[in-house]
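3D model of this:
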Amino acid sequence: MLVTEFRTEDLPVAERFGSWHDMTARALIPNVIRSDHEGDFRAGARVLDMGAVQVSALTYPSLETRRSAQLIRQSDPDSYQLMLSLRGGNRILQAGRDTTVGPGDVMLYDTSRPWHGWTAAGADTVKGVMVQFPRALLQLPASKVDQLTAVRLPGHQGMGALLSGYLTQLTAGAATYTAADGARLATCTLDLLTAFLAHHCDAAASMPPQTHHRALLMKIYAFIQQHLGDPDLSPAAIAAAHHISVRSLHRLFQDQGTTVAGWIRARRLERCRRDLADPLLSNQPIHPLAARWGFRNPAHFSRAFRAVYGLGPQDYRRQHQADRASRGTHRQTPGAPRQ
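All right, here's what the predicted structure looks like:
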């Protein structure tokens, strides 16, 4: 997977707006862009190229954009763009609709239809995450999806909140992904987009079974992450929350090569590891930290932690503190006074 970082502030002031215009035409879709901030255009993009699917975290000032019929004739990738607004406002005219969205909202655009759009940053920049993907990969009836273009879709709750959280975390963790992760993440992204759009166009019955399963699994993952601190979190509770049988739940995790209990334990141990490595928590006793993530039995926690990380919790914390102190010493310039 190719990850590209672009910041206009790394360029001379006179080149910033033109470079942004060219970058978005190459990485996203050709548009005509105008802005009151062209004299010193400060914007940034993190673009995750996963093959057919592309996800971009964007920040930019207020601007106006047009995609004309002429531009479509010159370059029509036959794609959709889905924009998650995180800050600022967006307004678009497309397909006879005039729609404005704000932070937390989602909107779908059709790149094969002309549009005229505006973004309003207020005192800050506009911020959002955009997904671009081919229409052919969206396994939903085109007539149903067309009803959702240029329509405000809520991203605060339910499937919208799941999609918003996923896209935000996906772009934030871009630096940690490997080349092999790209295809897997593209599949996950498409499945979740399909489930989100199907929810809003009442076409869930037309989704392939494998898409249903993957979307359900991602929803379950999010539920577990939100309830890791509950020591009573169990397969029965998870299954009931998602209106499936415990047997079906176990089968979903078996298909992923793991178990429900194993997946929960791994997430809890990782949260404990982060807390043990956090210098702000270095004075807090270990067992309350473990209990915070659902480990009520100190002996069981210590054994489980050692089995995964090779050290007991106390030894892990000491080693991490020593490593941090060593790095701080090495950063000191020889002969320079300590601050």
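
hey, let's count contacts and neighbours off CA atoms from now on
Noted.

right, and the helix or strand after the helix or strand harbouring residue 264?
For residue 264, the host element (DSSP states H and E) is helix 260-277. Downstream of helix 260-277, the next assigned helix or strand under DSSP H and E is helix 286-292.

Please provide the structure for the following sequence as well, for comparison with the first:
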Amino acid sequence: MNGQALATWNARVHSVCGRFETRYEHCQSLFIGELQHTVLGATEVAYIRSNAQEITRSTRASQAYPDPHCFLVLQQHGEMQVELGDRVVHLREGDLALLDGEAALKMVPRGLFSHVSIHLPKVRLAGLGPERFGKLSTAGACGQLLSTLVRQVAAGELSQWACAEDGEGLQEALLALLAPVLQYRAGDHGAGLLLHEVHALIQQRLDSVRLTPAGLAEELGISSRQLYRLFEARGDSVCRYILRERLAKAAQDLRNPACAHRSITDIGAAWCFADSAHFSKAFKKHTGLSPRDYRGARH
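So this is what the prediction gives:
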């Protein structure tokens, strides 16, 4: 990239996402800033990838350039710290967050990151206090549906189906699912709900090779032993649960006509199986069929 890369990037961000300013103090030729903008029906979506050191929206900018949107964000790759007033949230791969387009905020990525930002009208979320913005829990049924829908948007799976008649349908669906999700934080945090939260967090991280029991325990703020006990109390183990869920996702892809062009090895790798032999052995043990036979029998 040439010396104008950062200026070009900022101009692009202003036009799509609002008055966010990017700081990058290293050699400009090393700066990475990619932003793709698309519209699904009437819903705007921004696909962002950058190694920016800091992305901020100042109080002055939020007052001078009020934005009518909120941003529903999926952190696809990398991690970042987000400062929301006097609160700090940490976004890891797979996390969902709701950010206020009018409020001041600061994003501090840890190296290269990519995320998807879906624009939602703030007027439809009127009355939300600042504490409602930040990382979202997906512990309930609506949380899982919201996560699945956002991931489909992020993967581009809906682009081929989008048409003018969709109108605000996607936006309405996201808002309808978001309403109960925003109430999850006020719920009980007993042992039963904690296991529910663990399941939800695992679902968010299934496609990451960095998903480990130790990492889950750290993120949940509990010991590894507590995590193991949650599953042992129900005759299960965290590792077996992760394996089953990855195999279930792989099975969905194998029988999905939209994935017919993808090889079995590619599908296995997408769900963190190191090689096709390991994937085939685990899949046959779980389903009784090899991935090839399972795909062939999907009809």
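
TM-score for the pair, please.
Overlay of the two chains. TM-score (TM-score structural alignment, normalised by the length of the second structure): 0.58; 210 aligned residues with a Cα RMSD of 3.7 Å.

circling back to that earlier point, quick one: contacts of the helix holding residue 264 of the first structure?
In this structure, residues lying in contact with helix 260-277 of the first structure by Cα atoms under 8 Å, 6 or more residues apart in numbering are 224-225, 228, 234-235, 249-250, 253, 281-282, 286, 289-290, 293-294, 304-305, 313, 316-317, 320-321.

Write the PyMOL selection for whichever of those residues are buried.
Buried members of those, defined by 16 or more other Cα atoms under 10 Å, are picked up in PyMOL with:
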select buried, resi 224+228+235+249+250+253+286+289+290+293+294+304+305+313+316+317+320+321
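
Nearest residue to the counterpart of residue 148 of the first structure in the second structure in space, please, no chain neighbours.
In the second structure, the residue paired with residue 148 of the first structure is residue 132, using TM-score structural alignment. Nearest residue to residue 132 of the second structure in three dimensions, chain neighbours excluded: residue 182, at 6.6 Å (Cα to Cα, 6 or more residues apart in numbering).

likewise residue 163 of the first structure?
Closest residue in space to residue 163 of the first structure, ignoring its immediate chain neighbours: residue 192 at 6.6 Å, by Cα to Cα, 6+ apart.

can you give me the strands for the first structure?
2-7, 32-34, 44-49, 54-60, 63-67, 79-87, 89-94, 97-101, 105-110, 115-120, 126-134, 153-154 (DSSP state E).

Next, format those strands as a markdown table and append distance to residue 269 of the first structure.
Shown next, in a markdown table, are those (distance: least, Cα to Cα, whole Å):
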| stretch | distance to residue 269 of the first structure |
| --- | --- |
| strand 2-7 | 29 |
| strand 32-34 | 48 |
| strand 44-49 | 29 |
| strand 54-60 | 30 |
| strand 63-67 | 45 |
| strand 79-87 | 31 |
| strand 89-94 | 40 |
| strand 97-101 | 39 |
| strand 105-110 | 34 |
| strand 115-120 | 42 |
| strand 126-134 | 30 |
| strand 153-154 | 33 |
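
Reformat those as TSV; add mean neighbour count and distance to residue 177 of the first structure.
Shown next, in TSV, are the strands of the first structure (neighbours: other Cα atoms under 10 Å; distance: least, Cα to Cα, whole Å):
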stretch	mean neighbour count	distance to residue 177 of the first structure
strand 2-7	15	9
strand 32-34	16	32
strand 44-49	21	10
strand 54-60	23	13
strand 63-67	18	32
strand 79-87	21	22
strand 89-94	20	30
strand 97-101	16	31
strand 105-110	23	25
strand 115-120	19	31
strand 126-134	22	17
strand 153-154	20	29
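
wait, which of these is closest to residue 180 of the first structure?
When the strands of the first structure are compared by Cα to Cα, strand 2-7 sits nearest residue 180 of the first structure, at 10.6 Å.

counting contacts, what elements does that closest one pack onto?
strand 44-49 (3 or more Cα pairs under 8 Å, 6 or more residues apart in numbering; DSSP states H and E).

how about the strand it packs on, aligned to which bit of the second structure?
Against the second structure, strand 44-49 of the first structure falls on residues 34-39 (TM-score structural alignment).

Average separation of the matching stretch from the aligned part of the first structure, please.
Comparison of stretch 34-39 of the second structure with the first structure after fitting gives an average deviation of 2.4 Å (mean Cα distance after the TM-score superposition for the first structure).
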